[in-house]
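S.K.: Below is the sequence, then the predicted model.
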Amino acid sequence: MTNISRSNYDPEVEESEYDRLERRWTEQLSELRVTQAGTQIMMGFLLTLSFQPSFETISLFERNLYLSLVITATLATVLAIAPVSFHRILFGHPGAKARVVSITQVLLRLTLILVALVLSGTVALIFNMVLGTTAGIIGGICAVVTITTIWIALPMTVLRKLR
């Protein structure tokens, strides 16, 4: 390493294309582990709700919201696991690593959007069931704002400072 300070060092500057792809894939795998666990836990939680005795007394709105959350959580889980399938099928083919890394980037972003929707919707559903419609709406909106702030606004602020 030359006279570049450690805090400003970008590993991609001196990496080969292959090393860059390997590092990015390794970083994506770490992100996938967290995302996959999160989506599966959310899915499990949602599935247990329908087996509760009080589930039969929920309103049509709550039932529709619940089913929408189950569908969204299922899709999030499918997207979070999809990169593993892509990697497994394309493994060893020339040029596959670059495709897998770029597809995984898209799938991770879509998964995070769906996870945000499931988290916000679940908060809205629970607040609606426990405290009523107004609380459900407020709870859902607060969840959206919190997630957007922490997952998007904060990293974008840091990104602007890095530039």
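M.R.: Nice, I can see it.
S.K.: all contacts plus neighbour counts: C-alpha atoms, from now on.
M.R.: Fine.
S.K.: Distance check, the spatially most central residue of the chain against residue 76.
M.R.: Nearest to the geometric centre of the chain sits residue 112, at 2.5 Å (Cα atoms, centre = their mean). Separation of residue 112 from residue 76 (Cα to Cα, to the nearest Å): 8 Å.
S.K.: Check it against this one:
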Amino acid sequence: MAQASGEDAAGTGRQETPQERADRLWSEMLQEVRVCQTGAQILFGFLLSVAFTPRFASLPDFDKNLYDATVVLGAIATGALVAPVAFHRFLAGHGMKPELVHIAGRLIATGLVTLALTIAAALLLLLRTATGNATVAWLLSAAVLLWFTTAWLVLPQVVLRRTAARQRQETER
């Protein structure tokens, strides 16, 4: 039931049933995850091909281990980002859309974190090989991971807190 201000109980500013809200959120999630799924799958495919290049055999053990870890991270990221589709296939028609949205949100978050780690690890491997300077490779990879952390985690939290504070101020007036 809508509140007097026109907002629903969740405070979204929409007048929708829980099922309508779940349907909307699910559609939004699918749109968001499509880009990540494609990127993760392409990156994973490229990573798989690296082991079959002539230069791979001459890599130092550290780089081979880093490659192994990167491939595993890529597999986890791809699996987590594709998992909501599998969940939907198995749960569709069972009236579980709100639960699906909740679980899919967690899977997508896991996929994004592991995708960021995959990209940072792949960048580290590439820069160690391309520059021959391990320190530069570590610094640049750490900077990229810091950027992902800032853009994907910190900035949304800052916006959320500012919005919540502004809404509290407006409510107190």
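M.R.: Right, received. Where do you want to start? Bear in mind the structure is a predicted one, so any value in this text is a computation, not a measurement.
S.K.: Any idea what the TM-score is?
M.R.: The TM-score (TM-score structural alignment, normalised by the length of the first structure) is 0.89; 154 aligned residues with a Cα RMSD of 1.5 Å.
S.K.: quick one on the thing from earlier: so what does the helix or strand where the residue nearest to the centre of the first structure lies touch, helix or strand wise?
M.R.: Assigned by DSSP states H and E, residue 112 of the first structure belongs to helix 96-131. Using 3 or more Cα pairs under 8 Å, 6 or more residues apart in numbering; DSSP states H and E, the elements in contact with helix 96-131 of the first structure are helix 17-49, helix 60-90, helix 133-148.
S.K.: and the direction of the helix or strand where residue 156 of the first structure lies versus that of helix 133-148, what angle?
M.R.: Counting by DSSP H and E, the element that carries residue 156 of the first structure is helix 154-162. Angle, helix 154-162 of the first structure to helix 133-148, by axes from the mean of the first three to the mean of the last three Cα atoms, to 10 degrees: 30 degrees.
S.K.: With the second structure overlaid, report how far helix 154-162 of the first structure is off on average.
M.R.: Taken against the second structure, helix 154-162 of the first structure registers an average deviation of 1.6 Å after superposition, with mean Cα distance after the TM-score superposition for the first structure.
S.K.: Provide the aligned range in the second structure for that helix.
M.R.: Using TM-score structural alignment, helix 154-162 of the first structure lines up with residues 155-163 of the second structure.
S.K.: and the matching stretch, how far out from the chain's middle?
M.R.: Chain-centre distance of stretch 155-163 of the second structure: 18 Å, with Cα atoms, centre = their mean, to the nearest Å.
S.K.: Tell me how far residue 51 of the second structure lies from residue 39 of the second structure.
M.R.: According to Cα to Cα, residue 51 of the second structure stands 20 Å off from residue 39 of the second structure.
S.K.: again but with residue 63 of the second structure, I slipped
M.R.: Separation of residue 63 of the second structure from residue 39 of the second structure (Cα to Cα) stands at 23 Å.
S.K.: No further queries at this time; thank you.
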